[in-house]
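Q: the sequence and its predicted three-dimensional model are supplied below.
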Amino acid sequence: MRIVPIMACAILLGGCNFKAVPDPTLSARDTAFMALVPQAEDDPRYGRWLVSDPTKEAPGTIVVETKERLLYLVLPDGKALQYGVTVGDEAYGWTGRATVSRKAEWPAWHPPAEMIRRWPHVHAMEGGPANPLGARALYLSEGGRDTLYRIHGTNEPEKIGQAASSGCIRMRNIDVVDLFNRVPTGATVIVR
């Protein structure tokens, strides 16, 4: 009788169309800083997975599905890497097409003027574990102009899977390091 549940699990798992992706190698600074960032329980829905490409975009393209709270990096051979993200709150959401114009490790944060007007307590800060941009940032441009939106890490990993940002796409720090290592400047980003 015990073989029936085991066979049922094997059949169900055999139909799964995803595979875990190992963590990237971290520098000593990454390890030290990330140890100081608050930890959150990981929700498997928002983990880093190798999946069949649901986007149908060209390899190398980053696609953010805001309703699903998922980011895909399209790979060759019909595959994609899937990452969980935090997206823009309804009032601040952004959709469109952009290009990765710059990449930075543990970037400094310079909140835009409209954010400072909304939240006077925010201020510019150097990169580090308290910085809201987290471990890495991909700066997005549209038509050669900075959109002021970023794909970046976070110091609030508990918000992955939510609509809680001011329009930027936030990722777990380990995931943004993985994406940063895989994506060159000039990559296309589509936010739907």
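A: Now that the structure is in, tell me what you want to look at. Residues are numbered from 1 along each chain as shown.

Q: contacts, neighbours, all on C-alpha from now
A: Noted.

Q: look up how far Thr185 lies from Ile11.
A: Using CA to CA, to the nearest Å, Ile11 is found at 42 Å from Thr185.

Q: between these two, who's got more neighbours?
A: More crowded of Ile11 and Thr185, by other CA atoms under 10 Å: Thr185, with 14 against 11.

Q: now for that one: which residues touch it?
A: By CA atoms under 8 Å, 6 or more residues apart in numbering, Thr185 lies in contact with Thr99, Val100, Ser101, Arg102, Lys103.

Q: nearest residue to it in space, please, no chain neighbours.
A: In space, and not counting its chain neighbours, Thr185 is closest to Val100: 5.0 Å by CA to CA, 6 or more residues apart in numbering.

Q: mind listing what's buried in the host helix or strand of the one you found?
A: Element membership of Val100, judged by DSSP states H and E, is strand 96-105. Within strand 96-105, the residues scored as buried using 16 or more other CA atoms under 10 Å are Arg97, Ala98, Thr99, Val100, Ser101, Lys103, Glu105.

Q: put this beside the first:
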Amino acid sequence: MKRAFLAALAAVLLLPVGAGAASAQQAAVTLSRDLSEPWVLQLRPAMAPGRRVFVAPSGRAVPATRATQGRRSEPQRSATRREQAPAPAPRAARGRQLDPTYLPQVVQYNRDYAPGTIVIDTPNRFLFLVQGGGRALRYGVGVGRPGFSWAGVKQISAKKEWPDWVPPKEMLQRRPDLPRHMEGGPNNPLGARAMYLGSSLYRIHGSNEPWTIGHAVSSGCIRMRNEDVQDLYERVRVGANVVVL
């Protein structure tokens, strides 16, 4: 009897708990919109990725730039690239280009001169250094201008490297602006080498004006390019004959 009473009492005590749970599941709670809206937005599906469009002040649609995670967006460079105007090509000085005809070369030379003789062909602006076997080394030269050309036979009386220049009195009378003395060097009119002809004032020498080779421009001397007169200088000896035609 006592055991039945305790079982009935336990059933009575547990009944409100089960009924409360059932009623709690069935009761609906209504929240105001300002409280519920932030939570509802989080439950909506994410928007598909796309391009957002802003309207520029001019009324033209401008696509928004999409930031890349972990990297700063670089400023956009203008599509048009400023191009610098090309530098003007240097213009060659008129009349200052050497005719390739006057470059040194080995030629056939069947004349009755002993090897080692220098022959100056004044009309054609060539210097020949006679070799054996009917050949000669030919160089282009500048010769005396009209009124200053000459012909004859001389011997090389001296050889000098980077010679000083002392203009003769006759030249100073014509050109009083010339210096009375000029030390040897690249600006010296006698150039890198000089071979003196006898006791005269004439020389075979280099020049600081190589574009004059092939022309009649001197006061009677035979001028050559510096590189050519240095080559000739090493090939001839003091006492060699020089024939000027």
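A: Done, it's in. Just so you know, these numbers come straight off a predicted model, no measurement behind them.

Q: after superposition, what is the TM-score?
A: Between these two chains, after superposing, the TM-score reads 0.76 (TM-score structural alignment, normalised by the length of structure 1); 149 aligned residues with a CA RMSD of 1.0 Å.

Q: of the buried residues of strand 96-105 of structure 1, which pair is most distant in space?
A: Arg97 and Glu105 (23.2 Å; CA to CA).

Q: leaving out the residues flanking it, which one is nearest to the alignment partner in structure 1 of Asn226 of structure 2?
A: Residue pairing (TM-score structural alignment): Asn226 of structure 2 is matched to Asn173 of structure 1. Closest residue to Asn173 of structure 1 apart from its sequence neighbours, by CA to CA, 6+ apart: Gly153 at 4.6 Å.

Q: measure that neighbour to Val177 of structure 1 for me?
A: Distance, Gly153 of structure 1 to Val177 of structure 1, by CA to CA: 8 Å.

Q: between these two, tell me which one has more neighbours.
A: It is Gly153, of Gly153 of structure 1 and Val177, that has more neighbours when counted by other CA under 10 Å, with 29 against 23.

Q: close enough to count as contact, the more buried one and Cys168?
A: No. The pair Gly153 of structure 1 / Cys168 is not scored as a contact, 10.0 Å apart, by CA atoms under 8 Å.

Q: counterpart of Ala10 of structure 2 over in structure 1?
A: Aligned counterpart of Ala10 of structure 2 in structure 1: none (TM-score structural alignment).

Q: meant to ask about Leu137 of structure 2
A: So Leu137 of structure 2 corresponds to Leu81, using TM-score structural alignment.

Q: quick check: the residue nearest to the spatial centre of structure 1 vs Gly186 of structure 1, distance?
A: Residue closest to the average C-alpha location in structure 1 (CA atoms, centre = their mean): Met171, at 3.3 Å. Going from Met171 of structure 1 to Gly186 of structure 1 by CA to CA gives 20 Å.

Q: please apply the same query to Ile3 of structure 1.
A: Ile3 of structure 1 is 52 Å from Gly186 of structure 1, by CA to CA.

Q: contact partners for the residue nearest to the centre of structure 1?
A: Tyr83, Gly84, Val85, Thr86, Ile151, His152, Gly153, Thr154, Pro157, Ile160.

Q: among those residues, which ones are in strands?
A: Tyr83, Gly84, Val85, Thr86, Ile151, His152 (DSSP state E).

Q: who touches both of Gly153 and Val177 of structure 1?
A: By the contact definition CA under 8 Å, 6+ apart, Gly153 of structure 1 and Val177 are jointly contacted by Ala135, Arg136.

Q: picking that back up, comparing Ile3 and Gly186 of structure 1, which residue is more hemmed in?
A: With neighbours defined as other CA under 10 Å, Ile3 of structure 1 and Gly186 compare such that Gly186 has more, 15 against 8.

Q: show me what contacts the residue in structure 2 that the more buried one lines up against?
A: In structure 2, Gly186 of structure 1 lines up with Gly239, judged by TM-score structural alignment. By CA under 8 Å, 6+ apart, Gly239 of structure 2 lies in contact with Gln155, Ile156, Ser157.

Q: one step back: as JSON lines, the ones in strands among the contacts of Met171 of structure 1 with neighbour count and distance to His123 of structure 1 would be great.
A: As requested, these are arranged in JSON lines below (neighbours: other CA atoms under 10 Å; distance: CA to CA, whole Å):
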{"residue": "Tyr83", "neighbour count": "25", "distance to His123 of structure 1": "29"}
{"residue": "Gly84", "neighbour count": "28", "distance to His123 of structure 1": "27"}
{"residue": "Val85", "neighbour count": "32", "distance to His123 of structure 1": "24"}
{"residue": "Thr86", "neighbour count": "31", "distance to His123 of structure 1": "21"}
{"residue": "Ile151", "neighbour count": "27", "distance to His123 of structure 1": "19"}
{"residue": "His152", "neighbour count": "31", "distance to His123 of structure 1": "18"}
